[in-house]
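>>> any chance you could fold what I've pasted below:
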Amino acid sequence: MIAPQDFTAALASFATGVTVVTVREGRDDIGSTVTAFSSVSLDPPMVMVGVAGSSYLSEVLHRRDRWAVTVLAASQRALAGRFAAEGRPSARLLLGGHPHHRGARSEALVIEGGLAALECETRLRIPAGDHVLVVAEVLGVDYAAKEEPLVRVHRRYR
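Sure thing, here's the model as predicted:
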């Protein structure tokens, strides 16, 4: 059996991009930092996020099919830390005064200044151990790679 701390330590050496997933929930907006993000298909354009099955974001993604993901720039490290908080993260509170807008297709908040923003519609939810993989079709995309991406490796943002 593999010890959880060994598995975590081994995977910490894999550099990954940092995103924030947001979804509108009634009159509130929920958001969380997600590093388990990947492209899945080009035709149709699809992506996947992996979220902790016990998280509030997972609960909301079971009720709401449309959401957004913002790929963070290196200068947005503080936002990544704020959105990594546990509990019921209110995206508007976590954004504070950071510029954002509501996505036309998803109605989710999109963080301005990110390298890319994708508005998505869930097509498949797959239980995977203590996580849920959410596969979605991309309804709209906006990108402007103005700077380096924010990455996470060895349990630190870089």
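>>> only C-alpha atoms from now on, for both contacts and neighbour counts.
Fine.
>>> what segments of the chain are helices?
4-11, 56-63, 77-83, 91-95 (DSSP state H).
>>> closest one to Val134 among the ones you listed?
Nearest to Val134, of all the helices of the chain, is helix 56-63, at 8.1 Å by C-alpha to C-alpha.
>>> I have a second one here; can you model it like the first so I can compare?
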Amino acid sequence: MTSSNDFLREFARHRGSNRNPHFRMIIPFDFYDGLETGVALISSGGAVRIWSLGDSRSRLFRALGLAPIGGNWLETEWISKQSDTEHGSFLEPDNSEALLKLEADVMAAQATGYFVGLGSPYLNCIEIVEVDEDELNILQQDGPCVENFRRIHSLLKQSR
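Below you'll find the predicted structure:
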């Protein structure tokens, strides 16, 4: 089974335009013109907690934080009810108790790594780079902002 950390590391290694991570499903917890916070699942059942770190000036692209979390999330109550969902779907939250529990569990889960990236608000195109916890904390100090978009863009250029 591929861990979500290995999945993101492999994805980050292969650069190119129009990079789609092909998540199995994406579940937004907060949504405003795209994902603000949520979780993305990979085919093996691993998950990636995702949150906005800011938008580009045009608001067409978003700076994102990504934290792989351990476990098999396909077995959770809310996700198992979505089993017939088409691969790559961006799911509609329903405010059910099961979804609220999923959100609490995802937010409380321990990260196994940290990545930041730039991409579309619907996550169908994204470039990422691995960072350490200190780098991530620096980016989060000012909350979501345009400056974080510029900072992450610089990190991505330096990592090439």
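>>> for the two chains, what TM-score is obtained?
In this superposition the chains share a TM-score of 0.32, using TM-score structural alignment, normalised by the length of the first structure; 88 aligned residues with a C-alpha RMSD of 4.7 Å.
>>> any chance of TSV for the helices of the first structure, columns distance to His131 of the first structure?
Converted to TSV, the helices of the first structure look like this (distance: least, C-alpha to C-alpha, whole Å):
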stretch	distance to His131 of the first structure
helix 4-11	14
helix 56-63	9
helix 77-83	18
helix 91-95	21
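>>> so which of those helices is nearest Ser32 of the first structure?
helix 77-83 (4.7 Å).
>>> can you pull the buried residues of the closest one?
Residues of helix 77-83 of the first structure classed as buried under the neighbour-count rule (16 or more other C-alpha atoms under 10 Å) are 77, 79-80, 82-83.
>>> pick the one among these closest to Ser39 of the first structure.
Ala80 (20.3 Å).
>>> how many neighbours does the residue nearest to the closest one when sequence neighbours are not counted have?
Nearest residue to Ala80 of the first structure, sequence neighbours excluded (C-alpha to C-alpha, 6 or more residues apart in numbering): Thr33, at 5.8 Å. Applying other C-alpha atoms under 10 Å, we find 24 residues neighbouring Thr33 of the first structure.
>>> try Val60 of the first structure
Counted with other C-alpha under 10 Å, Val60 of the first structure comes out at 17.
>>> show me the contacts for it.
By C-alpha atoms under 8 Å, 6 or more residues apart in numbering, Val60 of the first structure lies in contact with 23, 25.
>>> so how far is Thr33 of the first structure from it?
Per C-alpha to C-alpha, to the nearest Å, Val60 of the first structure is found 15 Å from Thr33 of the first structure.
>>> ok, back up a step: now for the helices of the first structure, which one comes closest to Asp28 of the first structure?
Relative to Asp28 of the first structure, the nearest member of these by C-alpha to C-alpha is helix 91-95, separated by 7.9 Å.
>>> ok, and what's touching the closest one?
22, 28-32, 79, 82-83, 109.
>>> buried set for that helix?
Across helix 91-95 of the first structure, burial judged by 16+ other C-alpha under 10 Å covers 91, 94-95.
>>> re the thing from before, looking at the buried residues of helix 77-83 of the first structure, spot the one nearest Trp67 of the first structure.
Nearest member of the buried residues of helix 77-83 of the first structure to Trp67 of the first structure, counting by C-alpha to C-alpha, is Phe83, at 15.4 Å.
>>> and the gap between the closest one and Val34 of the first structure?
Distance from Phe83 of the first structure to Val34 of the first structure, by C-alpha to C-alpha: 9 Å.
>>> would you agree the residue nearest to Ala80 of the first structure is in contact with Val21?
Yes - counting by C-alpha atoms under 8 Å, Thr33 of the first structure does reach Val21; the two are 6.4 Å apart.
>>> just give the nearest non-adjacent residue to Gly117 of the second structure, would you?
Among residues not flanking Gly117 of the second structure along the chain, Ile128 sits closest, at 4.0 Å (C-alpha to C-alpha, 6+ apart).
>>> likewise for Thr22 of the first structure?
Gly31 (4.2 Å).
>>> cool, Leu118 of the first structure as well?
Spatial nearest neighbour of Leu118 of the first structure, excluding adjacent residues (C-alpha to C-alpha, 6+ apart): Val141 at 4.5 Å.
>>> can you pull the contacts of that neighbour?
116-119.
>>> now do the strands in the second structure.
25-31, 35-41, 47-55, 62-69, 89-90, 114-119, 126-131 (DSSP state E).
>>> now these in TSV, with distance to Gln158 of the second structure?
As requested, the strands of the second structure are exported to TSV (distance: least, C-alpha to C-alpha, whole Å):
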stretch	distance to Gln158 of the second structure
strand 25-31	29
strand 35-41	26
strand 47-55	19
strand 62-69	16
strand 89-90	31
strand 114-119	13
strand 126-131	10
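>>> fine, thanks again, bye for now.
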